[in-house]
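Chemist: this is a predicted model, with the sequence first.
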Amino acid sequence: MKISLVCFTRAGAGLCVRLMEGLSKSGDVCEGFGPEGSPLLPMNAPLKDWTGDQFERKEGIVFIGATGIAVRAIAPYLKGKDKDPAVVVLDDLGRFSISLLSGHLGGANELAARAASISGGQAVITTATDNHGRFAVDLFAKEHGLFISRLDGIKDISSSLLNGHDVGFFSDFPIEGKLPKGLCKDGPFSPSVYISIKDRLEGEWKDSLLLVPKIAVLGIGCRKGVSFNAIKSAVDQVLFDWNIKKESLAVCASIDIKKEEPGICQLAAFYGIPFVTYPAEVLSKAKGEFSSSSFVKQITGVDNVCERAAITCVEEMGGGKLLIKKQPHHGVTVALAVRDWKVEI
């Protein structure tokens, strides 16, 4: 985690140094800012401006001082629980470490606990699901790398559990482990949690809070010079036709002669996923039954690009299967493989 720490007193500066040393041992990258004469970096800007800059650049901010100072500093920059960094406040003696903002998704609860361990103080966690020992769907999603389809659904799940009502828990993938109290695989229940790569849930599950694992590999083949818009249109159509959530995409794969193909490179950048390529001789060794094209083999050296690239990549990720075979769209071919995956409770 990239963390900025700021303090305002001599005692706070000493605590700041201790926190930076302790957090750095856990792999965090820390910058400390403090008053003139301290061993810390100067702020060189009003606190409000400094805070706005840190909100854009850092994953966590630790204020060492009064809670009111932190609240006023961060107030203009709050965007949402899926966007705000973790914010923690400690008094300058380190007696209390308060998780102030983004407790689950941002990791402030964990950061507050670690800071308290370093300072020898008490972590102050006010999240109800934590204090009552209940399942926290947003924390579960973060720990498992799952996309949350509707942030407003988190409140419904937590409220039901805290009020003693059962919540449905369903998955298109194997579930390993014992479900926490209040979660039931029998159903239907409302509200409920559903883990899937589907874009649209239907029937009794249509109102479930959808959690999406990032486990799909997109295989792409195309003619030289095909535009980004044409490739994206093809991919969008396939995802729609097969009811696949775009947030499930983890990697884009193709043959190495396409490694600098502008349209595919732009597509991967658009989805925020890596683009990997393989030589024809590697793709030719992919195991399975693939759609074959003599024309494609003449041009690329292998009879199929998109299917073989998708399955080659998913095998490197630990194994999986080809879910969508070659789908041609105006000079673009699209396939999709899904990694073997299970829900570990």
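Modeler: Yep, that arrived.
Chemist: going forward, measure contacts and count neighbours with C-alpha atoms only.
Modeler: Noted.
Chemist: packing partners of the host helix or strand of residue 53?
Modeler: Element membership of residue 53 [criterion: DSSP states H and E] is helix 47-57. Helices and strands touching helix 47-57, by 3 or more CA pairs under 8 Å, 6 or more residues apart in numbering; DSSP states H and E, are helix 67-74.
Chemist: starting at the chain centroid, how far to the helix it packs on?
Modeler: 28 Å (CA atoms, centre = their mean, to the nearest Å).
Chemist: equivalent analysis for stretch 3-13, please.
Modeler: 30 Å.
Chemist: that one: end-to-end distance?
Modeler: Start-to-end span of stretch 3-13 (CA to CA, to the nearest Å) is 16 Å.
Chemist: what's the first helix or strand after the helix holding residue 53?
Modeler: Assigned by DSSP H and E, the successor of helix 47-57 is strand 60-64.
Chemist: now what about stretch 266-275, what contacts it?
Modeler: Contact with stretch 266-275 is made by 228, 231, 232, 249, 250, 251, 252, 253, 254, 259, 265, as judged by CA atoms under 8 Å, 6 or more residues apart in numbering.
Chemist: for the second one, give me its contacts.
Modeler: Read that as residue 231. By CA under 8 Å, 6+ apart, residue 231 lies in contact with 222, 263, 264, 267, 332.
Chemist: circling back to that earlier point, could I get the buried residue list for the helix holding residue 53?
Modeler: For helix 47-57, the neighbour count (16 or more other CA atoms under 10 Å) marks 47, 48, 51, 52, 54, 55 as buried.
Chemist: let's bring in a second one:
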Amino acid sequence: VDVFARENGLAVRNPEAVREVSGRILNGEAVGFYSDVPWEGELPPLLVPVTDREKGADEDRRPVCGIVISAEGDRQVFPLTCYLVPRDLTVGIGCRKGTAREEITRCLTRILEEKGLWEGRIARFTSVSLKRAETGIQEEALARRVPFLTFTPRELEQAPGSFHGSPFVEQTVGVDNVCERAAVLGSGAGELLVEKQAGGGITIAIARQDTSSYCVSFGPYAKER
């Protein structure tokens, strides 16, 4: 389960359930599979697809244990569920030069908690190219095992949407907003889920990638549709 998740850009919400799923399969028991995200390929033996997301007539025939792929990490499709969550969040960030990683961690953690977002959904960090060598952001991305991508001011200007511009930021960086534009651009023009949040010389925005264009695969790699 964990290998499948890693190859398909998914995070395991409750790692303790991986052993439950694997143990049942090794014992020859059927395990259910439900996904909000499109999937392709052949399901492994003993993995039973469930297409009805609501409680219905087939509920009594469902396996007791199952895998659920959904951004909603608490969807109770099976009594015993292993949740796999798409890494669909892009964190756009701006900060003062030399900002310590600990300050970035505190700020980001607070925002995630306030907005009810699970940190395991973070897919990448993004910023303006001038921050490419910013140690604090690099260390935060490394600790979370996600890439840190940067865009030139001209590229950020092309981000679609309406943003909270700042004349000071534009004069200093070359574009009126960094965190929101970087988040949207890094998410592939996704939804700006969390608008600019500022504090302690740090600005953070979060965009959600549209996973409807993504397809998980039971082959060796995940593939874009």
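Modeler: Yep, it's here. Every value quoted in this text rests on a predicted model; they were computed, and no experiment measured them.
Chemist: so the helix holding residue 53 of structure 1 matches what in structure 2?
Modeler: Under TM-score structural alignment, helix 47-57 of structure 1 corresponds to no residues of structure 2.
Chemist: any idea where the strands of the stretch 151-300 of structure 1 begin and end?
Modeler: All strands of the stretch 151-300 of structure 1, identified by DSSP state E, counting those that start in this stretch, fall at 167-171, 175-176, 183-184, 192-195, 209-213, 216-222, 249-255, 275-278.
Chemist: nearest to residue 61 of structure 1, of those strands?
Modeler: strand 209-213 (27.7 Å; CA to CA).
Chemist: elements contacting the closest one?
Modeler: Counting contacts by 3+ CA pairs under 8 Å, 6+ apart, strand 209-213 of structure 1 is packed against strand 146-148, strand 192-195.
Chemist: that strand to strand 249-255, inter-axis angle?
Modeler: Angle of strand 209-213 of structure 1 versus strand 249-255, following axes from the mean of the first three to the mean of the last three CA atoms, to 10 degrees, is 40 degrees.
Chemist: after superposition, how close is strand 209-213 of structure 1 to structure 2?
Modeler: Here the mean offset of strand 209-213 of structure 1 against structure 2 after fitting is 1.9 Å, by mean CA distance after the TM-score superposition for structure 1.
Chemist: in the longest helix out of those in structure 2, what counts as buried?
Modeler: When structure 2 is parsed with DSSP state H, its longest helix is helix 101-115. Residues of helix 101-115 of structure 2 classed as buried by neighbour count (16+ other CA under 10 Å): 101, 103, 104, 107, 108, 111.
Chemist: quick one: that helix to strand 89-95, angle?
Modeler: 130 degrees.
Chemist: structure 1: matching residues for helix 101-115 of structure 2?
Modeler: The aligned range for helix 101-115 of structure 2 is 228-242, by TM-score structural alignment.
Chemist: so how far is that stretch off the chain centroid?
Modeler: The chain centroid and the centroid of stretch 228-242 of structure 1 are separated by 23 Å, computed with CA atoms, centre = their mean.
Chemist: show me what contacts residue 68 of structure 1?
Modeler: Taking CA under 8 Å, 6+ apart as the definition of contact, residue 68 of structure 1 has no neighbours.
Chemist: how close does it sit to residue 74 of structure 1?
Modeler: From residue 68 of structure 1 to residue 74 of structure 1 the distance is 10 Å (CA to CA).
Chemist: next one: residue 288 of structure 1
Modeler: In this view, residue 288 of structure 1 and residue 74 of structure 1 are 54 Å apart by CA to CA.
Chemist: more neighbours: which of these two?
Modeler: residue 74 (21 against 10; other CA atoms under 10 Å).
Chemist: now the longest helix of structure 2 on structure 1. Mean distance?
Modeler: Helix 101-115 of structure 2 sits 1.5 Å off on average (mean CA distance after the TM-score superposition for structure 1).
Chemist: so residue 5 of structure 1, which of the three states?
Modeler: At residue 5 of structure 1 the chain is in strand, as set by DSSP: H, G, I helix; E, B strand; the rest coil.
Chemist: what's the answer for the one 10 residues further on, then?
Modeler: Going by three-state DSSP, the secondary structure assigned to residue 15 of structure 1 is helix.
Chemist: how deep is it tucked in, by neighbour count?
Modeler: Applying other CA under 10 Å, we find 21 other residues in the vicinity of residue 15 of structure 1.
Chemist: wait, it sits on residue 116?
Modeler: No: using CA atoms under 8 Å, residue 15 of structure 1 is not in contact with residue 116, being 11.1 Å away.
Chemist: count of residues packed around the closest residue to residue 161 of structure 1 other than its chain neighbours?
Modeler: Sequence neighbours aside, residue 182 is the residue nearest to residue 161 of structure 1 in space, at 6.2 Å (criterion: CA to CA, 6 or more residues apart in numbering). Neighbour count for residue 182 of structure 1, taken as other CA under 10 Å: 16.
Chemist: ok, the one 10 residues further on next?
Modeler: For residue 192 of structure 1, the count of nearby residues is 25 (other CA under 10 Å).
Chemist: that one maps to what in structure 2?
Modeler: In structure 2, the residue matched to residue 192 of structure 1 (TM-score structural alignment) is residue 66.
Chemist: residue 177 of structure 2 against residue 170, yeah?
Modeler: Yes: using CA under 8 Å, residue 177 of structure 2 makes contact with residue 170 at a distance of 7.0 Å.
Chemist: higher neighbour count, these two?
Modeler: Higher neighbour count among residue 177 of structure 2 and residue 170: residue 177, with 24 against 14, using other CA under 10 Å.
Chemist: how many other residues sit next to the residue nearest to that one when sequence neighbours are not counted?
Modeler: For residue 177 of structure 2, ignoring the flanking residues on the chain, the nearest one in space by CA to CA, 6+ apart is residue 165 at 5.1 Å. By the criterion of other CA under 10 Å, residue 165 of structure 2 has 15 neighbours.
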